[in-house]
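Peer 1: Next input, structure requested:
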Amino acid sequence: MTSPRINTDSLHDWLATPTGQYLLRWEQGQFDRAVADVFGFHALQLGLSEFDALAANRMPHRWLGCDRLPVGASLGRDVFLTQYEALPFSDASLDLLVLPHTLELSFDPHATLREVARVLVPEGRVVIAGFNPTSLWGVQKSCGKGPPDVGDYIGHWRLRDWLRLLNFEVQDNHFGCYRPAVRSERWLQRLAWLDSAGSRSWPIFGGVYMVSAIKRVRGMRLMGPAWKTSPARAAKAVTTATKGME
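Peer 2: The predicted structure follows:
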């Protein structure tokens, strides 16, 4: 049984609106750029089945984990139902996770982020998209006229603090979607000039942000070639164990 979510249906409905499609276009481009050169074997998109955030990534094993079955899709090896706070993967088994608004839709965003840290390999990467509370969209949401109420928006600096506590190092961040959340496609196009003006004049006030971070493990170091060890050290038996995918 999955954990309760916060107004998940309202977000999925809003994403079908002109402003929702505007958001998805921006985020698709940002995810494509962020994951294209991330290498490894196992990648997971957690939530938001409306688009493929891993489309530009070339890892051989890519999954979509959802809290509900995507409309028009059937369960298969690439799509599965899961709790965001309890992922069905072994410790240090994934190379890349992408979270498109997953923390906002999670019943416990702290627990979700801890799960991300648990399943990522050392030097693994996480890419997170979220609504920006210090933006025009944040003001509209507080008035009930903007994006749907999906619980508390998690601020960019607040998220960075959470990541730092879990030994992540933020590598990159971007803000986007400076147009107001309007219902008309015509007005949305008329206000297109705000994207260039906003990114140039008030960059941190975009409606959404994207953060990319790497999991660091303190004290981890690479071992040298075996023939360079001393005779006494080479005589000692050393075994290692690697957890595979469950």
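Peer 1: rest of the way, CA atoms for contacts and neighbours
Peer 2: Noted.
Peer 1: Enumerate every residue touching residue 118.
Peer 2: By CA atoms under 8 Å, 6 or more residues apart in numbering, the residues touching residue 118 are 91, 92.
Peer 1: Could you measure from it over to residue 94?
Peer 2: Counting by CA to CA, to the nearest Å, the gap from residue 118 to residue 94 is 9 Å.
Peer 1: One more: residue 106?
Peer 2: Separation of residue 106 from residue 94 (CA to CA) stands at 20 Å.
Peer 1: Over to residue 217?
Peer 2: Counting by CA to CA, the gap from residue 217 to residue 94 is 15 Å.
Peer 1: Same drill for those two, tell me which one is more crowded.
Peer 2: The residue with more neighbours, out of residue 217 and residue 94, is residue 94; 26 against 13, by other CA atoms under 10 Å.
Peer 1: so that one sits right up against residue 116, yeah?
Peer 2: No - if you go by CA atoms under 8 Å, residue 94 and residue 116 don't touch, sitting 9.1 Å apart.
Peer 1: helices or strands next to the strand ranked longest in the chain in the packing?
Peer 2: Using DSSP state E, we find that the single longest strand of the chain is strand 120-131. The helices and strands touching strand 120-131, judged by 3 or more CA pairs under 8 Å, 6 or more residues apart in numbering; DSSP states H and E, are helix 18-35, strand 94-100, helix 102-105, strand 208-215.
Peer 1: Now do that strand: distance to the chain's middle.
Peer 2: 6 Å (CA atoms, centre = their mean, to the nearest Å).
Peer 1: One more sequence to fold, the one below, so I can look at both together:
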Amino acid sequence: MRNDDLVHARHPTELISRWYNTPMGARLAKDLAACLGRLADDAFGYHAVMVGAVLPCEPRLRIRARTQVAATREELAETPLMAVQADFDYLPIETESADLVIALHVLESTREPHEIMRELDRIIRPEGRVMIVGVNPVSFWHWQKSWLGREKMMRTGYLAGQHRAAWRVVDWLRLLGYDVQSVEHLGGVCPTTRPRFYDKMTRCRALSGKWLWFMQGFYVIDAVRRVSTPTAIRPAFRLPRMIPNKTRATVANQTTCQTTPPSRQQPSGRTINLFKK
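Peer 2: You can find the predicted model right below:
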């Protein structure tokens, strides 16, 4: 099988998982795991689900019960977590059972991400957390597609799939009723394949995080699912009427009925005029 056919045959998340096992991918996965652990430091619950690509280093979470869902068996070969192979459109997880969901490059795996968004929304409990990781399509990391060939895309697996903008994903989450807490950016502006050069550009990445955050390669969206509880509409508050007022109204009605003169009827037969001489 040729490399071109191999690129089309493999799942996008599998290519991304393979790239995270490269030296440069492992270095970026370390920063990504630290970012996810920092954002999820105040996330509590019983069940956490990681959907999508598999990181070589796991983020530190307070939730101990974790489940890894991937699209292929090759991605789940080395993970120590409870592994499940399934399609992202139909997750084998009960409705509203996950307290924390971390979606790693899930939206890149399909051209119609709305079904995946609804499926993620289904498994998250009310007031649960969701974190979505993606590649920034307006960064130089994404623009490498224009000058890299198909063969080199095997080495840069993060270019696989359809990249979604962070602001578009935020709009989808708000339409579903989520409260977006923050949007973190990482990876720097300039893409590289050497971890040493990546470490030397630490100060530049810090400056770009302040001024050129929209040009960095990766983003992490942190959102909370808000569920509105329906409440009955009550009438406006009014003071009760005084009893004398009710009595007066009753008496007035009775007086009006009693003082109304009855209709007079004309007597039948001949009338007598008493004043006639």
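Peer 1: mind checking which of the helices and strands packed on strand 120-131 of structure 1 is nearest residue 134 of structure 1?
Peer 2: Residue 134 of structure 1 lies closest, by CA to CA, to one member of these: strand 208-215, at 9.6 Å.
Peer 1: The closest one against structure 2, how far on average?
Peer 2: For strand 208-215 of structure 1, the mean distance to aligned residues of structure 2 following superposition is 0.5 Å (mean CA distance after the TM-score superposition for structure 1).
Peer 1: what stretch of structure 2 does that strand fall on?
Peer 2: Using TM-score structural alignment, strand 208-215 of structure 1 lines up with residues 218-225 of structure 2.
Peer 1: What lies in contact with the matching stretch?
Peer 2: Defining contact as CA under 8 Å, 6+ apart, one finds that stretch 218-225 of structure 2 is touched by 36, 39, 124-136, 166, 170, 173, 177-187.
Peer 1: Buried members of those into PyMOL, please.
Peer 2: Buried members of the contacts of stretch 218-225 of structure 2, defined by 16 or more other CA atoms under 10 Å, are picked up in PyMOL with:
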select buried, resi 36+39+124+125+126+128+129+130+131+132+133+134+135+136+166+170+173+177+178+179+180+183+184+185+186+187
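Peer 1: Which residue comes closest to residue 144 of structure 2 once chain neighbours are left out?
Peer 2: Nearest residue to residue 144 of structure 2 in three dimensions, chain neighbours excluded: residue 159, at 8.0 Å (CA to CA, 6 or more residues apart in numbering).
Peer 1: Tell me which residue of structure 2 lines up with residue 120 of structure 1.
Peer 2: When structure 2 is aligned by TM-score structural alignment, residue 120 of structure 1 is paired with residue 124.
Peer 1: On the three-state scheme, residue 52 of structure 1 is what?
Peer 2: coil (DSSP: H, G, I helix; E, B strand; the rest coil).
Peer 1: residue closest to the middle of structure 1?
Peer 2: The centroid of structure 1 falls nearest to residue 99 when counting by CA atoms, centre = their mean (2.1 Å).
Peer 1: Spit out the contact partners of it.
Peer 2: Going by CA under 8 Å, 6+ apart, residue 99 of structure 1 touches 45, 46, 47, 126, 127, 128, 129.
Peer 1: wait, isn't the third one in contact with residue 103?
Peer 2: In this case it means residue 47 of structure 1. No - using CA under 8 Å, residue 47 of structure 1 is not in contact with residue 103, being 9.4 Å away.
Peer 1: corresponding residues in structure 1 for stretch 248-261 of structure 2?
Peer 2: With TM-score structural alignment applied, stretch 248-261 of structure 2 matches no range in structure 1.
Peer 1: Can you point out the buried residues in that stretch?
Peer 2: Buried, per 16+ other CA under 10 Å, within stretch 248-261 of structure 2: nothing.
Peer 1: In structure 1, mark out all the strands, start to finish.
Peer 2: Taking DSSP E as the test, the strands found in structure 1 are 42-46, 61-66, 79-81, 94-100, 120-131, 168-176, 208-215.
Peer 1: Export those strands to CSV and append columns for distance to residue 87 of structure 1.
Peer 2: Below are the strands of structure 1 laid out as CSV (distance: least, CA to CA, whole Å):
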stretch, distance to residue 87 of structure 1
strand 42-46, 10
strand 61-66, 9
strand 79-81, 10
strand 94-100, 11
strand 120-131, 11
strand 168-176, 19
strand 208-215, 17
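Peer 1: and of those strands, who's closest to residue 143 of structure 1?
Peer 2: Using CA to CA as the measure, strand 120-131 is the one of the strands of structure 1 that comes nearest residue 143 of structure 1, at 15.4 Å.
Peer 1: how far apart are the closest one and its match in structure 2?
Peer 2: For strand 120-131 of structure 1, the mean deviation from structure 2 after alignment is 0.7 Å (mean CA distance after the TM-score superposition for structure 1).
Peer 1: Strand 208-215 and that strand, what's the angle between them?
Peer 2: Orientation check (axes from the mean of the first three to the mean of the last three CA atoms, to 10 degrees): strand 120-131 of structure 1 against strand 208-215 gives 170 degrees.
Peer 1: Not counting its own residues, what contacts strand 120-131 of structure 1?
Peer 2: Looking at strand 120-131 of structure 1 with CA under 8 Å, 6+ apart, the contacting residues turn out to be 27, 31, 34, 38, 91-104, 116, 138, 153-155, 207-217.
Peer 1: 7 Å - rerun?
Peer 2: If you take CA atoms under 7 Å, 6 or more residues apart in numbering as the criterion, strand 120-131 of structure 1 is touched by 92-101, 153, 207-217.
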